[in-house]
Structures are given as structure tokens and as C-alpha cells.
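1. Sharing a model prediction with you, sequence too.
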Amino acid sequence: MAKPLISSRVSRLAGSARIPGDKSISHRALMFGALAVGESTVTGLLEGDDVLRTASAMRALGAEVERLADGSWRLFGRGVGGLVEPADVLDMGNSGTGARLLMGLVAAHPFTTIFTGDASLRSRPMRRVSAPLERMGARFVGRDGGRLPMAVVGATQPLPITYELPVASAQVKSAILLAGLNTPGETTVIEREATRDHTELMLRNFGATVRTEAAEGGGFAITVTGYPELTGRPVVVPADPSSAAFPAVAALLVEGSEIRLPGVGTNPLRTGLYQTLLEMGADIYLDNARDQAGEPVADLVVRSSRLKGVDVPAERAPSMIDEYPILAVAAAFAEGTTTMRGLGELRVKESDRLAAMARGLAACGVAVEETQDTLIVHGTGRAPAGDATVTTHFDHRIAMSFLVMGMASARPVKVDDAEAIDTSFPGFAALMNGLGGKIEAVGE
């Protein structure tokens, strides 16, 4: 059943709020803990539906996965190559990350795994993952266009490969590296543009041999050595910088605001949005910078700011691919034009995010242009009209972006369905309201 929410203009946002754990790192912590020998503990795990689906999948693949009374998680892994054939279909819900990474994981195990998901996930293409994994010996049987439901018949004798990514994608890179763990020799992925490196950092933390070197012709070659002895580790999950983007942009847009977001991940391959916001004139300060389980974190202090339009280079897209929807909202309030290039990847996310943002902004009174891989937002330096109902296409980032817009636009903004928000940011409305927002169920 749809869950419509409406967001209204507020006078000020203030206070401190702990953002849920990083989704990318949460998925990987569960997977690598399941591959390690011995006990791993995970603190700060994002308990959204996407990550809980991964936890269920790891149980189905033979690992012991338990949530403790204090909110931490404990895993007893099976060792590399020790996963078992699941007795039932793995339903990954809305989680593209979980599905694609797990396809890589099981592709090098000699059994069959069947994946499915909700309507949104079943509409998303998986060919970009299955193509390189087929070269390693796995077979894939799915719907036309390489879509779920899909059976993955794992390789009995997996082959190491060297694969150059045709499109920058941390998910595809990670799927290949995960398959390489249970493959003899060295498996290498070449990326011309750097993508988030959580897989490499965490694999090293668990004891794998992973090299990152300059690639001939530019970019990087990431190589994993097969059959490592992964050892259980404690993992502290930083607050998710992609989720932190929503209250951060809200504070920038609502006059007189100042908020603190503690312990947010500041991995430089994830901070393209914040770099862009600073270029737009945002008042964002990193306080108490530190390292946490191999990942850099800091407290974000954000104050309201008058923003100006900028050109966002296409090469920045891999470091902020999930944040373009909320950047487009910020651009709608900025003075001048903001041009975002290299956004083709947005058309195959949970929804066609590029089209969804263009339609939603236009409905709220914002002048916007859309091409195949570019979004141009013409800001006026004033609050857009709002006064619209936006279709979210069951996309959590579209829903949250327009709820943020409603906090500073002239009139309220409604989203037709906010249910998907729980996949990545459970408690989003309550957290925003705790800072001074006004997000309500329709009819309240």
C-alpha cells in the first residue's frame, strides 16, 4: 500500500542527529564476515530492508548471522569457498547492491542460486554483472534483457580474468573481485575512473591480498589474489554520507539553520556531493576527523547558505552517483544554472532517476532541461513554488529529495509513496522532524 507524505516549509533546522550506518559498508561487512573464519562483530549496521535482505541471504548461504541485544551483529563465517547452496530463492527486495555483489560471490561456487526481488529490482538490468562473471565460468539464466528472476549456476572450475569496466561501477568491480576470492591465481579489474573502494579496504582489513596500481593507459588496476584466509574482524560502520546528504542539504536551504551530523564517512571516493556543495558556496565544516576500521570519518557541521549554480564535471559522477537527486534540489534554490553531466548511470538505478528528477522539479515550478546523460537546473536564488505531488517510482532517493525540497519551497511538496525510504534510511521522517522539519502522513 502506498505511503504518501507531505513536507512543509519550516523556519529553522537545528540540533545533532546520528545518521544510519553506511549502506555500502553494511552490505560488505555481512558478506565478508560470512566468508571469514571465526567471529566478526559489526557495530552501527544499517538496519534498512536492503541490508536485512543481505543478512538473510548470508544465513541461507550457511553463515551464522545474529543480531545481539545491544544492536550489534555477530557472524560466524564459513571461510572462502565454504558457502552452501541455498534451499530457497534469495529475495533481495529492492537491493541492487546486495543482488549484484552476491551474484559475484556465488558465481565462483559450484552450486545454483536463484535471485529475485521486488518489481523495481526485477526491472533493472544485470547484464553488466553477468557478462564478466560468465567469462569466469558461471552461467546465468534470467528474463529477457538480463533481468531477475535469475539463476546463477556457479563455476565448478572458476577462471581468473582481467576485465576493464566499460562503465564506472563499484558494484560490477566488487562482484568480480568477490568471485576472484574463490578463484585460483589473480583476478584484476581495470577502471578508468575511480569508484568507491569499500570492497578493497574491507577485504584488506579481513586479510585478503588486494593491490591497487596505476593501469597502463590511465586509471587503476585492482587485483585480488584467490583463496585468501579471511579472519573474523570487528567492523564499525560509519554513518552513510549518501544519507547524510539529505539533512545536510535541508540545513543549507532553510534559512538560519545549523546542524551537526556525527561520524559520517568521508572516504574521498564518496564525497563528490560535498565538494560540489562547497563550490556552490555551502558552509560545511568537517570536525573531529578520524579513522574508523580503515575508513575516514568526521562530524559534519552544516549552516544555511546562499548557493550559486555551478558546472559539475562528468568525471565526478562516480563519487556522487547516488547524490544527484538531492544536488538537483539544492540547484533549484541556487542562483544561476547548475549543469550536471555524465548521468547516464542514473537511468538504470531504482528508477530512471534523471527523468524522475526532471519531471518532479518541473512540477514544483523549476526550469529544467534533460538530455540522455545531462540535467540542467536553472535556479533563481529564490524558493521554488512547490505545491506539487511527485511520483517517486518506489525510489527512496527521489522520495527523500522532494521531502527536503518541501521544507524550503514556498508551498508544501507531497510524494506519492515514501515506503521505499526504509530500504536505506529507516526513521528518516522522524529524524528530520527532530531537527525541526515538518514531514507528515497525508491526512494528518
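-> Structure's in. What do you need?

2. use CA for all of it now, contacts and neighbours both
-> Will do.

3. count of neighbours near the nearest residue to residue 258 once chain neighbours are set aside?
-> Leaving out its chain neighbours, the residue that sits closest to residue 258 by Cα to Cα, 6 or more residues apart in numbering is residue 303, at 4.3 Å. Using other Cα atoms under 10 Å, residue 303 is surrounded by 24 other residues.

4. before we move on, what about the one 10 residues further on?
-> Here the neighbour count serves as a burial measure; for residue 313 (other Cα under 10 Å) it reads 12.

5. try residue 1
-> When neighbours are defined as other Cα under 10 Å, residue 1 has 5 of them.

6. Could I get the full set of helices for the protein?
-> 23-35, 49-60, 96-107, 119-122, 127-135, 170-181, 198-206, 241-253, 272-279, 324-333, 353-363, 396-408, 428-434 (DSSP state H).

7. The structure to be compared is supplied as follows:
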Amino acid sequence: MTSHTPADPLPLTSSRAGALNGRIRVPGDKSMSHRALMFGAIAIGETTIRGLLEAEDVINTAKAMTALGADATRGPDGVWRVQGVGVAGLRSPAQPLDFGNSGTGVRLAMGLMATTPLTATCVGDASLSKRPMGRVTVPLSQFGTQFETAEGNRLPLTLKGARNPVPVTYTLPVASAQVKSAVLLAGLNTPGKTTVIEPTPTRDHTERMLKGFGAKIAVEKKADGNHITIEGQHELKAQDLDVPGDPSSAAFPMVAALITPGSDIVIENIMLNPTRTGLIDTLVEMGGNITIENRRLAGGEEVGDLHVKHSQLKGITVPAARAPSMIDEYPVLSVAASFANGVTRMEGLEELRVKESDRLAAVEAGLHANGVTTRSGHDWLEVDGGGARGGGTVVTHMDHRIAMSFLVMGLASAEATKVDDSRFIATSFPDFTGLMNGMGARLKPAA
């Protein structure tokens, strides 16, 4: 299994646009798409998935589930169908599992495989191979899983699943939905009760979706945080799922409309899980004209349409407690902050140091290249507003969110903004350029 990202860089430029207008739909939620494929793979029966994000990261997860014995295929009707093999039914793959650029894909899959007696090697692209896996291998080893990793607990990694797994209780040292999910998934094929204690709440898609699949899972709020307990060795039942739009993908057209004069757009069918709406809350606090219309429930998740109009934003302090609900959105928030009046300070950003790139450093470098003044520490960033000059080239470090964020900046900058490589946008938002240009943006290949 190999990634389909082309070898040559694909630079793009973004230049000042007129007003953005239209009703759009962004791709299906990435977090839910990964989980739908994985949980379908270990359920009994056929799970159907509509609205799956058909981006490289998720396609790599589908290929991995097929290699592990669960057939995940896309029908001519656009619906994905997963033939599940049961909680204990995964088998050793014949080839290494290639997760491309996806930390979510590889870390959740490690949990899925950890308590089944199989052997699998996990690999990824150059960016994923730099990311630390110790935060997952440490708790999974407590079940009895064995790992051989590259230096620094990095990929490539070979996993030997525990033959006689033992349940664990694990307190998260950092707020991470990926680590929490990996431990809970390992608990599915472990006798007894496995508990994760999270001092700071994180995305709860795993808990919600596992409950929908019939898992015996309970969440109890205690003084030291949420205690999430899963009872192992109960079969899951196949489901019919409809994946709503990804709020992390919606962030880009949303900020683009806020900073581009005259803009008025509607982003339809967005998931509004309260653990994912930190950016919306922050932008509204900054003065953003964002209203939620047509609220409804779908697949256990609240969804709605975002109506966004151009607004004059003001600088605020974004508290560290909000970071887990918007950790992927800080790059594009930093772009919004550069067009606000005053200073925006963002705290609790240490997790950005170990994303697809050192996102905090990459964001700051991109802002500097386009005439924006910043200050930063290990876990905080201050951005001076007043508008971005533009005219700079942004080094994306193979990071899709850095690329999209600075392409948004160029729509309102005095001069065009260039990103050095846009190939990796396909990992989460394959038609980003087409969708943005369809609303009136000006994104085009660099000369």
C-alpha cells in the first residue's frame, strides 16, 4: 500500500479576492471517518457509511482494515461497506500497513490491533515518521503488547499483539483523544474493565460511536477528570452511518469569509460536537458574525449549518483550557488574528509542537514571511493584528493545515501569498482549491 501523493512539489498562490458567496459542503468529518471504518471492521455484519471523507488519510485506513481481514469497499453509489470480522477477528497483514500522513489512523489502529495475537508493521510518509509514537506504545505495552520501533519511538514500528491481554487503568499525561481512543480500543478485546482517566476533556467521538455500535462503555465525571470505562470481549453490531461535515475543514472557508470584505456564505451539515466547536466559540468572541442554523441530530452527533459573514474581528486571549477542542485550528485562527484589531494571545499550545510539523514554529514563520509581528514561547503565541501584508512564501513542512491556512490569508492580504507545496491538502480536503474558487477565491498554481 502506497500513498498516491505525487513526488514533485505543487506550489500555489492565493491573491486578494472579491466577496466570497455561496452555499457549500465540506468533506465528511475526518475523525468520524477513521473510526467508522475501524469500528465497522471489528463489528459483526456489514456496516454502511455515507459521507465518508475520501481523502488519502482515510483511504489508507480503509486499505489497512482490508489488509487486516475486514473488507472495506466503496460502491458505485458512493456508499462504503465494511464486512466486519468481530472484536477478536483481525489477522496479521501480508504487507506493512501504510498510514501515509495520518497520526489518527496509525495510533487508533495500534490500539485496535494491540490485544489480538497478530503481528503487523506500520509505516508512514516522511512527516508521520517524525512523529512520536511513545505516547501510545507506553500504555498499550501495559496490556502485554510488544513493540519494535525506530529510534525515538517512531515509525516504522512492528507490533505483536498480546495473546493474553490484561485490563489496565491509565491516566492520560497529556490531553489526547488519539491516546484515549487507542487504549479504549485495546480494551475491546481484553477481559474485564479497562479505564482511561482524562483530567482534561478531549474529543469524545470514540465513546459516542462505540456506544452506537453496542459497546459496554460508561463515562463518569469525577474530581480528577472523566473516567471512561469499557467492558471487554463483547461483540459490536454493524451500523448504518452518515458522516457529517468536518468542523476542522469548515474552519478554512469560515475564516476566509470573516476576513474577506463583503463575504456571505453558508457551510452546510457541519458536526457541532461540543468538543470540536472551540474555534467557532473563539471567532464569535472575537466579533465574528457566525450563526448556526438548522440544528439537528445525526448519528448521535449534533449538526447544523454555519452562516458566516465578513466581520471586523478584535484580538482576545484564548485560554489554554480551550486548546483540546480546537488544537487543529490554531494555524487558521492565527491567520484570522492577523486581520483583527489588537493582539490575540493563544495559550496551551504545546501539542502543536508534535503535529504533522512543529506547527507552532511553522505558523510563526509563515506569519513573519507575510509581514505579521508575533511573539511566542514553548506553549503560547501572540499575534499582532491590523492586516497581513502578504507577498511571502510559506514553507508548509508537508502539513496540509499550514498550506490551507496561508492560502486563506492570501485572499485578504495586500499582496499574494504563496505556499511552497499544496500536495498534502489532499490528505484531508481533496477539493479545497475547487471549492474555494467556486465561492470567488483566487487560488492558482504558482508560476
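-> Perfect, I can see it now. On a predicted model such as this, the values are computed, not experimentally measured, just so you know.

8. circling back to that earlier point, can you put the helices of structure 1 in JSON lines and add mean neighbour count and distance to residue 264 of structure 1?
-> Below are the helices of structure 1 laid out as JSON lines (neighbours: other Cα atoms under 10 Å; distance: least, Cα to Cα, whole Å):
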{"stretch": "helix 23-35", "mean neighbour count": "26", "distance to residue 264 of structure 1": "12"}
{"stretch": "helix 49-60", "mean neighbour count": "23", "distance to residue 264 of structure 1": "18"}
{"stretch": "helix 96-107", "mean neighbour count": "26", "distance to residue 264 of structure 1": "20"}
{"stretch": "helix 119-122", "mean neighbour count": "18", "distance to residue 264 of structure 1": "28"}
{"stretch": "helix 127-135", "mean neighbour count": "19", "distance to residue 264 of structure 1": "29"}
{"stretch": "helix 170-181", "mean neighbour count": "26", "distance to residue 264 of structure 1": "20"}
{"stretch": "helix 198-206", "mean neighbour count": "20", "distance to residue 264 of structure 1": "14"}
{"stretch": "helix 241-253", "mean neighbour count": "25", "distance to residue 264 of structure 1": "6"}
{"stretch": "helix 272-279", "mean neighbour count": "19", "distance to residue 264 of structure 1": "12"}
{"stretch": "helix 324-333", "mean neighbour count": "26", "distance to residue 264 of structure 1": "17"}
{"stretch": "helix 353-363", "mean neighbour count": "21", "distance to residue 264 of structure 1": "25"}
{"stretch": "helix 396-408", "mean neighbour count": "28", "distance to residue 264 of structure 1": "18"}
{"stretch": "helix 428-434", "mean neighbour count": "17", "distance to residue 264 of structure 1": "15"}
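
9. Same list, these, but as CSV with distance to residue 192 of structure 1 please.
-> Converted to CSV, the helices of structure 1 look like this (distance: least, Cα to Cα, whole Å):
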stretch, distance to residue 192 of structure 1
helix 23-35, 21
helix 49-60, 29
helix 96-107, 20
helix 119-122, 27
helix 127-135, 16
helix 170-181, 12
helix 198-206, 16
helix 241-253, 23
helix 272-279, 17
helix 324-333, 21
helix 353-363, 23
helix 396-408, 27
helix 428-434, 35
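
10. out of those helices, which comes closest to residue 76 of structure 1?
-> Residue 76 of structure 1 sits nearest to helix 23-35 of all the helices of structure 1, at 6.4 Å, using Cα to Cα.

11. Over in structure 2, find the residue span that closest one aligns onto.
-> Taking TM-score structural alignment as the measure, structure 2 aligns residues 30-42 with helix 23-35 of structure 1.

12. quick one, what contacts the equivalent of residue 82 of structure 1 over in structure 2?
-> Taking TM-score structural alignment, residue 82 of structure 1 has residue 89 as its aligned residue in structure 2. Residues in contact with residue 89 of structure 2 (Cα atoms under 8 Å, 6 or more residues apart in numbering) are 42, 69, 116.

13. same question, residue 126 of structure 1
-> Each residue near residue 126 of structure 1 by Cα under 8 Å, 6+ apart is listed here: 100, 146-148.

14. Which residue in structure 2 occupies the aligned position of it?
-> Under the alignment by TM-score structural alignment, residue 126 of structure 1 pairs with residue 133 in structure 2.

15. again, but for residue 296 of structure 1
-> Per TM-score structural alignment, residue 296 of structure 1 is aligned with residue 302.

16. and that match, how far is that from residue 245 of structure 2?
-> Counting by Cα to Cα, to the nearest Å, the gap from residue 302 of structure 2 to residue 245 of structure 2 is 11 Å.

17. between these two, what contacts are shared?
-> Each of residue 271 lies in contact with both residue 302 of structure 2 and residue 245 under the rule Cα under 8 Å, 6+ apart.

18. Compare these two (neighbour count), which wins?
-> residue 245 (27 against 16).

19. Identify the residue of structure 1 aligned to the more buried one.
-> Per TM-score structural alignment, residue 245 of structure 2 is aligned with residue 239.

20. Tell me the spacing between that match and residue 261 of structure 1.
-> 9 Å.

21. so what sits against both of the two?
-> The contact sets of residue 239 of structure 1 and residue 261 overlap at 18-19 (Cα under 8 Å, 6+ apart).

22. So residue 321 of structure 2 sits against residue 348, correct?
-> Yes. With contact defined as Cα atoms under 8 Å, residue 321 of structure 2 and residue 348 form a contacting pair (7.2 Å).

23. of all the helices of structure 1, which lies closest to residue 3 of structure 1?
-> Closest approach to residue 3 of structure 1 among these is made by helix 396-408 (10.7 Å; Cα to Cα).

24. by how many degrees do that closest one and helix 353-363 diverge?
-> Comparing the axes of helix 396-408 of structure 1 and helix 353-363 via axes from the mean of the first three to the mean of the last three Cα atoms, to 10 degrees yields an angle of 20 degrees.
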